[in-house]
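Chemist: sequence and predicted model, in that order:
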Amino acid sequence: MGTVVSVIVGADAAHGDAAVAATAAVFARWEARCSLFDPRSELSRVGRGELALVDASAEVRDAYALALHWRDATDGAFTPHRGDGLIDLNGVVKALAVEEAGEALDRAGFAGWAIGAGGDVLVAATPAGPDGGGLPIGIVDPADRSTLLSRIDIDPPRRRAVATSGSVERGDHIWTLPGSGPSPFGQVSVAAAELVAADVLATAIVAGGRPSLDDLADRHDIDVLAVMRDGGLLATPGWPRRASGADA
């Protein structure tokens, strides 16, 4: 998927290695199915016309159906189809892999964990952090990678998903709606109960601009922090206001 996956668990080194192995196995399977970085993957073969989509595995077909559902739910602001016609499922697959890895850690008996993958973060019942609270999720300032714009504290036994989309890590790679011009947002973070929704809606808001932010925040149970290209901030009322001990 062209990114780094991080795992945090409240366990000793041996159990930590087991958590990493369980997570790696999940991502390896999804890579083999849907990675466009791997020419041997099913989706790469579909893109080259070597494998018909109807003959692909159920996981690939289900991921594509899920992406089409979200395309319709966002009025096309999110789409699994690239401009060259290639099917790109990374907008849902990365989040699916994180969620499945979390389920694997649950089954393995880990009471608290956090998984991050390329802007997608899922935290569950985390152990106490250094300040006695739950492990926080930080939102990095796109203009200064050493600074946090905001942080979300997750206290056990809550589970929370946060996804961030934008041009900081990979440049301008999100396709905006036809005729809308460049996105006014350099970065959008969405907090939700479920990671696929957070990831899709963060991407859709970047792609659709302010109209999509207003519409999607109104129709979905999410909190949003959007960074304008000029550095200004827009936040929904429920977004946490603390940023490195100050108001954001």
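Modeler: Good, I have the coordinates.

Chemist: all contacts plus neighbour counts: C-alpha atoms, from now on.
Modeler: Fine.

Chemist: in this structure residue 104 contacts residue 24, no?
Modeler: No. Using Cα atoms under 8 Å, residue 104 makes no contact with residue 24, being 10.7 Å away.

Chemist: let's bring in a second model and compare:
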Amino acid sequence: MVSRRSWVEQIMGLPVSVLARGELADSAQADAAVRAVFAELVEADRLFSPFKPGSAVSLLARGEVGWDDVDPVVRAVAERCDRARDLTCGRFDPEVPGGGWDPSGLVKGWAVERAGKRLREVSELDWCLNAGGDVLVLCPSKRPFTIGIQDPGDPGRVVATVARADGAVATSGTAARGAHLYDPRTGEPVLSRWLSVSVSGPSLEYADVLATAAFVAGEEWPAVLDALPGYEGLGILANGNLLATPGWPAAGSAAG
């Protein structure tokens, strides 16, 4: 029987879990890597949370520091946000209407992907890192994990699955936080008959950005994924119907 072990902590206001599979799943090496992942995500939350008064995001918003005063990693994320804004033709934008800077639409995917490097250092370990439904996986065994796509109208129900042995799946929509997204180009709330858009691809950072931009795009969401090669999507309508782009990966028979 293949060994499995799981860990979970509450970080960024979300459950963050790691599922490890393989001979090293119960090893001290795997445990240390997971603890390092959690520590990196806690540090990212300390720097970037708009809800923490001492974060760089909050200090910038209050004008207590300037860009020259923040940690270099904050400036690096700002540059990544600028590239994401250009990539999505403005459908993703960290600039908040009325003033302020909030990179939340990019930071979670970026932070999870960066922290996942710790797990990559444990050779021959299959792992699935899940941060509130945004998922990064790597399976040296080539046996994929099967990732469930949540029903936006019923969080306890899975409406589709996708198999991945490497790469990421991110979802943007109304299930977790209600109608909270706005179109950066107009500053107006997003009104769409789509309840969620999930994006699968090689990078969680860009899957997250593209999922947000696709949801903002509404009826045009499949075209947004053409901005980068290797990304496919699944949209869920309010009536429960699904629409997948042609390359959306099929579910496998091997569950994680």
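Modeler: Received the coordinates, thanks. Keep in mind that this is a model prediction, so the values were computed, not measured.

Chemist: any idea what residue 136 of the second structure aligns with in the first structure?
Modeler: Under the alignment (TM-score structural alignment), residue 136 of the second structure pairs with residue 122 of the first structure.

Chemist: my guess is its match meets residue 164, correct?
Modeler: No. With contacts counted by Cα under 8 Å, residue 122 of the first structure stays clear of residue 164, the gap being 11.8 Å.

Chemist: secondary structure element for residue 75 of the second structure?
Modeler: helix 72-87 (DSSP states H and E).

Chemist: mean deviation, the helix or strand just after that helix versus the first structure?
Modeler: Remark: after helix 72-87 of the second structure, the chain's next helix or strand is helix 104-115, criterion DSSP H and E. Following the fit onto the first structure, the mean deviation recorded for helix 104-115 of the second structure is 1.1 Å by mean Cα distance after the TM-score superposition for the first structure.

Chemist: tell me the angle helix 104-115 of the second structure makes with helix 72-87.
Modeler: Angle, helix 104-115 of the second structure to helix 72-87, by axes from the mean of the first three to the mean of the last three Cα atoms, to 10 degrees: 120 degrees.

Chemist: what packs against helix 104-115 of the second structure?
Modeler: Counting contacts by 3 or more Cα pairs under 8 Å, 6 or more residues apart in numbering; DSSP states H and E, helix 104-115 of the second structure packs against helix 28-48, strand 126-131, strand 134-138, helix 204-217.

Chemist: please tell me which residues of the second structure stretch 78-94 of the first structure aligns onto.
Modeler: Counting by TM-score structural alignment, stretch 78-94 of the first structure corresponds to 92-108 in the second structure.

Chemist: buried ones in the matching stretch?
Modeler: The neighbour-count check on stretch 92-108 of the second structure (16 or more other Cα atoms under 10 Å) flags 92-94, 101-108 as buried.

Chemist: how far does that stretch sit from its chain's centre?
Modeler: 15 Å (Cα atoms, centre = their mean, to the nearest Å).

Chemist: what is the end-to-end distance of it?
Modeler: 14 Å (Cα to Cα, to the nearest Å).

Chemist: so what touches that stretch?
Modeler: 48-50, 57, 60-61, 77-78, 81-82, 84-85, 131, 183-184, 187, 205-206, 208-209, 212-213 (Cα atoms under 8 Å, 6 or more residues apart in numbering).
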